[in-house]
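I'll drop the sequence and a predicted model, then ask my questions.
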Amino acid sequence: MMVPVAVIAFLGCRFAIPRRGARGQARLDWSGFLTLAISIACVQLMFSRGQRLDWFESTEIVAAAFLAVVAFYMFLAHSLTAEKPFIKLSLFKDRNYSLGMILIFMFGMLNFAPVVLLPPLLQNHAGYPDTAIGIFIGWRGFGTLIGFFVAMLTARIDPRAMMMVGFFLQAYGGYQMMQFDLNIGETQLAGWSMVQGAGIGVTWVPMTIVTFYTLRPEVRDEAMSMYHLLRNFGSSLFISIAVAEIVRATGNNYARMTEAVSPFNKLWSMPSSAGSWSIESVEGMARFAREINRQAIIIGYVNAFWMFALIGFAAIPICLLARLPKQKPDKA
């Protein structure tokens, strides 16, 4: 199924995008590229393995943090002094571009997180089969498609308003997912997945327009590379943070809930508890421990969706800071 779509995309790029004249032989700034790559890789390593290695109690995490800081300092120093740096820091003097970098980073944090977090939750703890999970993800894609068409049809509307609507849809979808439990309904999942997808589509087009509106065409290629770099970095970073929070919350809440498991707890004599669960046998204790673990896991997922919603709502006021000048675009 991917091949026909790829062919259509290739033909669209080939015939729809205008060609530009030659701009001379471009040379890659290896020093800037490698120092930035090392810094990002070390930050990603920290957040991916930090929870398992007990964060800064681990020599590996301390070393990764040190390398990330040193490499990023070298990148900044080199970019400020090199004749042709990997990324021209002068681009960030443009207000819209700087705001766009913040927004695309937050957008990236919201973009793929549900696609990564929901499947293991639904399959391992809610009992959904793979085909049903694929359908739920498909509804999200359908919502994204609708969002793109809505953004095209509302091109005359202030793009800042469209961005705010898009981020609100994503944030509100995350807020609703905070209400999920292990008895999640199919209609609920499909509906809120589609709402989040629509938010992505509505946000993307106006956010890209606002970010590059005031940049000169000859610097947009370079600016676009940084744009997508931050989007991808935001996606991977938030997924790492969310997974770390799920692991942390699962362990902490499992320990707290098992504190109440005792034959001396008066709750075991309540009619609602008597006969439902048993801690008198090994089998009963094992079954009860599995249920406590399931509940602890869902609390971790609720925390992750809370962070998801918080980022979406935090992005809304930032959209108001963007400018839409009517005059000729200024230099970067």
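Noted; the coordinates are in hand. Residues are numbered from 1 along each chain as shown.

use CA for all of it now, contacts and neighbours both
Will do.

helix/strand/coil for the most centrally placed residue in the chain?
Residue closest to the average C-alpha location in the chain (Cα atoms, centre = their mean): M109, at 2.2 Å. With DSSP: H, G, I helix; E, B strand; the rest coil as the basis, M109 sits in helix.

Settle this for me: it is touching L230, isn't it.
No - in this structure, M109 is not within contact of L230 by Cα atoms under 8 Å, at 9.6 Å.

can you give me the strands in the stretch 151-300 of the chain?
Shown for the stretch 151-300 of the chain, no strands are assigned by DSSP state E, counting those that start in this stretch.

which residues are in contact with stretch 51-67?
Contacting residues not belonging to stretch 51-67 are listed as 38-39, 42-43, 45-46, 49-50, 244, 247-248 [Cα atoms under 8 Å, 6 or more residues apart in numbering].

List the contacts of the residue nearest to the centre of the chain.
231, 234-239, 308.

For this structure, which segments count as helices?
Ranges of helices within the chain are 2-16, 30-49, 59-81, 95-111, 113-124, 130-153, 159-177, 186-212, 220-258, 282-319, based on DSSP state H.

next, the one to line up against it:
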Amino acid sequence: MQKPQGFAKVIIVLTTITAAVMELLDTTIVNVALNQIAGNLGATIEDIAWVITSYAIANVIIIPMTGFLGEYFGRKNYYLGSMILFGIASYFCGMSESLWELVLWRFFQGIGGGALLSTSQAILFDAFEVEDRPIAAGFFGMGIILGPSLGPVLGGYFVDNYAWNDIFYVNIPVCILATILTIVFIDRKEGEGKNRKNMEIDYIGIALLTLGIGNLQYILEKGESENWFESRTINTMAGLCAVGLIGFIWRELTTEHPVINLKIFKNKVFAMSTIFNLVSGFGLFTSVFIYPIMVQRINGLSSTETGLSLMYPTLLGVFLFPMIAKYLSMGGKPIPVMGVGICIFVVFGFIGGSATPEMGRWDFFPMHLLRMMGVAMLQMPLINQAVAGLKPSEYPAGIALSNMIRQLGGAFGIAVANNYATHRAAQHRTDLLANIQAENPWFQQRIQGLTQNMLQKTGDFVKSGEAAYRQLDAMVNKQAYYLAYLDTFRLVSVVFLCILPFLWLLRAPKKTKEELEKIMKASEEAH
């Protein structure tokens, strides 16, 4: 099958990248709008978190099945159907008049969006020759970092200037345009969807996957607010998760028609790449999660300012992806590039762990530019390396599993960061309170100054003293959380340091020219 050329190829690149950006953007765009949504729908802050959780659970459930569903329905049909579902669900999200109505449509939005990520990558890779796949990986990597980074910017802009509903309506014109471009420019592969009659749907495998992954995602999203394993709900979910995952693995390895081909984990390079994908998701999502909380609570940045401080370095960092892709397509070695990316992430974590409360928006620019360099140099080669040792027929399963692992890494990272920051804040508060003693001259001077300030406003000495202690307590809490956020940035560095020695396990056997030609031919014939 002839590869698309010229204008058609450009349109395919733009369409698939836009779809991937849109899907990932919706994972973070609602984060800065939760307060407004809660107030409008009359929901509590704890319940409103389901707006994020439902989307994430749907994403993680559907992503590993995209390879099978694309083969069953035909990749183009599945891609179009998912895009239309995403657009319709976005419309009803904006029209929702109750919390649980919004949660339901966010789940359907996640079902449609999950396919946009993996199927976009597969379509994009198919548009390039095998030796040019690093360039395709570069384009796709741009989408992976743009989506989560642009989400808070657009979310903050719409919340500050319009209504929270608009963060969902913005998807609709993009979906319509992408649907039209897909119909016109993306061709069906020869024989696409024609094997449906000979395919058996592994309903048991799908049910077990949904049970295991759905409960795992719930635990990661809600564990902190439910006090982890002190909660009966979390313990029940953990048991169901174990049953689902163990049963799913057994089912997929023994059935003749698995919904996900887990046997590709026999490939050492792919198996190791999943670990790096997990850590990559951990670093990408954790840094984007902790930074906005810190600068809004400690440095006083608004939602829009926070989003912009993330966006500008991201846009500059995007230029690195084509450069790295060009280097790899010319025969450059991916392992050293990934090693440099990991080292940059280590430096980024320690620099983030040295931030001060006085820093403004532009003071964080060098730090985030460094983060983008690390993401580009780690993520770009990893996207290509994850399928480097697989057969073309195994690409759909490999791509889907890689994307699922990255999403789980992000969810795991956010859960760990949230839990770690909370515990470190409690420890720092205890340490700070140890210095607040009656005989401490600094404490006496500070409390007297606060009391005098309050006395000038109230004229009541007793109430001024009580207000001064409350103000001091708030200052201690703020300092404790500030130190905890710095610790969390350093934790990111430690995690990346731990995986650095395992880079050598990612080396894929070098293929001869004849083998590359066979892979190219098989890739064109693969479903």
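Nice, I can see it. Just so it is clear, the structure is predicted and the values come from calculations on it, not from any experiment.

ok so, going back, is it possible to get a markdown table of the helices of the first structure that adds distance to R23 of the first structure?
Formatted as a markdown table, the helices of the first structure follow (distance: least, Cα to Cα, whole Å):
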| stretch | distance to R23 of the first structure |
| --- | --- |
| helix 2-16 | 19 |
| helix 30-49 | 20 |
| helix 59-81 | 21 |
| helix 95-111 | 23 |
| helix 113-124 | 39 |
| helix 130-153 | 32 |
| helix 159-177 | 32 |
| helix 186-212 | 20 |
| helix 220-258 | 12 |
| helix 282-319 | 34 |
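
number of nearby residues for the aligned residue in the second structure for E57 of the first structure?
Under the alignment (TM-score structural alignment), E57 of the first structure pairs with E230 of the second structure. E230 of the second structure: 10 surrounding residues under other Cα atoms under 10 Å.

Now do E230 of the second structure against G223 of the second structure, distance only.
10 Å (Cα to Cα, to the nearest Å).

same deal with S231 of the second structure?
9 Å.

In terms of neighbours, single out the busier of the two.
Neighbours were counted for S231 of the second structure and for G223 using other Cα under 10 Å; G223 has more, 22 against 13.

quick one, what contacts the aligned partner of Q179 of the first structure in the second structure?
Under the alignment (TM-score structural alignment), Q179 of the first structure pairs with S354 in the second structure. With contacts defined as Cα under 8 Å, 6+ apart, S354 of the second structure is in contact with L486.

I318 of the first structure too?
Per Cα under 8 Å, 6+ apart, neighbours of I318 of the first structure: 99, 103.

how about it, what's its partner in the second structure?
Checking with TM-score structural alignment, I318 of the first structure has F502 as its match.

do Q170 of the first structure as well
That one, Q170 of the first structure, aligns with F345 by TM-score structural alignment.

Please verify my assumption that its match contacts H368.
No - look at F345 of the second structure against H368 with Cα under 8 Å: they stay out of range, at 10.3 Å.

Those two: who's more crowded?
Neighbour count, other Cα under 10 Å: between F345 of the second structure and H368, F345 has more, with 29 against 24.

quick one: the helices in the stretch 1-150 of the second structure?
6-28, 34-41, 45-48, 50-62, 66-73, 75-95, 99-126, 133-161 (DSSP state H, counting those that start in this stretch).

what does M380 of the second structure align to in the first structure?
Looks like M380 of the second structure aligns to V205 there (TM-score structural alignment).

Check the gap between the residue nearest to that match when sequence neighbours are not counted and T144 of the first structure for me.
Nearest in space to V205 of the first structure, with sequence neighbours left out and distances taken as Cα to Cα, 6 or more residues apart in numbering, is A151 at 6.5 Å. A151 of the first structure sits 10 Å away from T144 of the first structure, going by Cα to Cα.

list the residues that contact both of the two?
With Cα under 8 Å, 6+ apart, A151 of the first structure and T144 have common neighbours 201-202.

how many other residues sit next to the aligned residue in the second structure for F33 of the first structure?
With TM-score structural alignment as the criterion, F33 of the first structure lines up with I206 in the second structure. Neighbourhood size, I206 of the second structure [other Cα under 10 Å]: 21.
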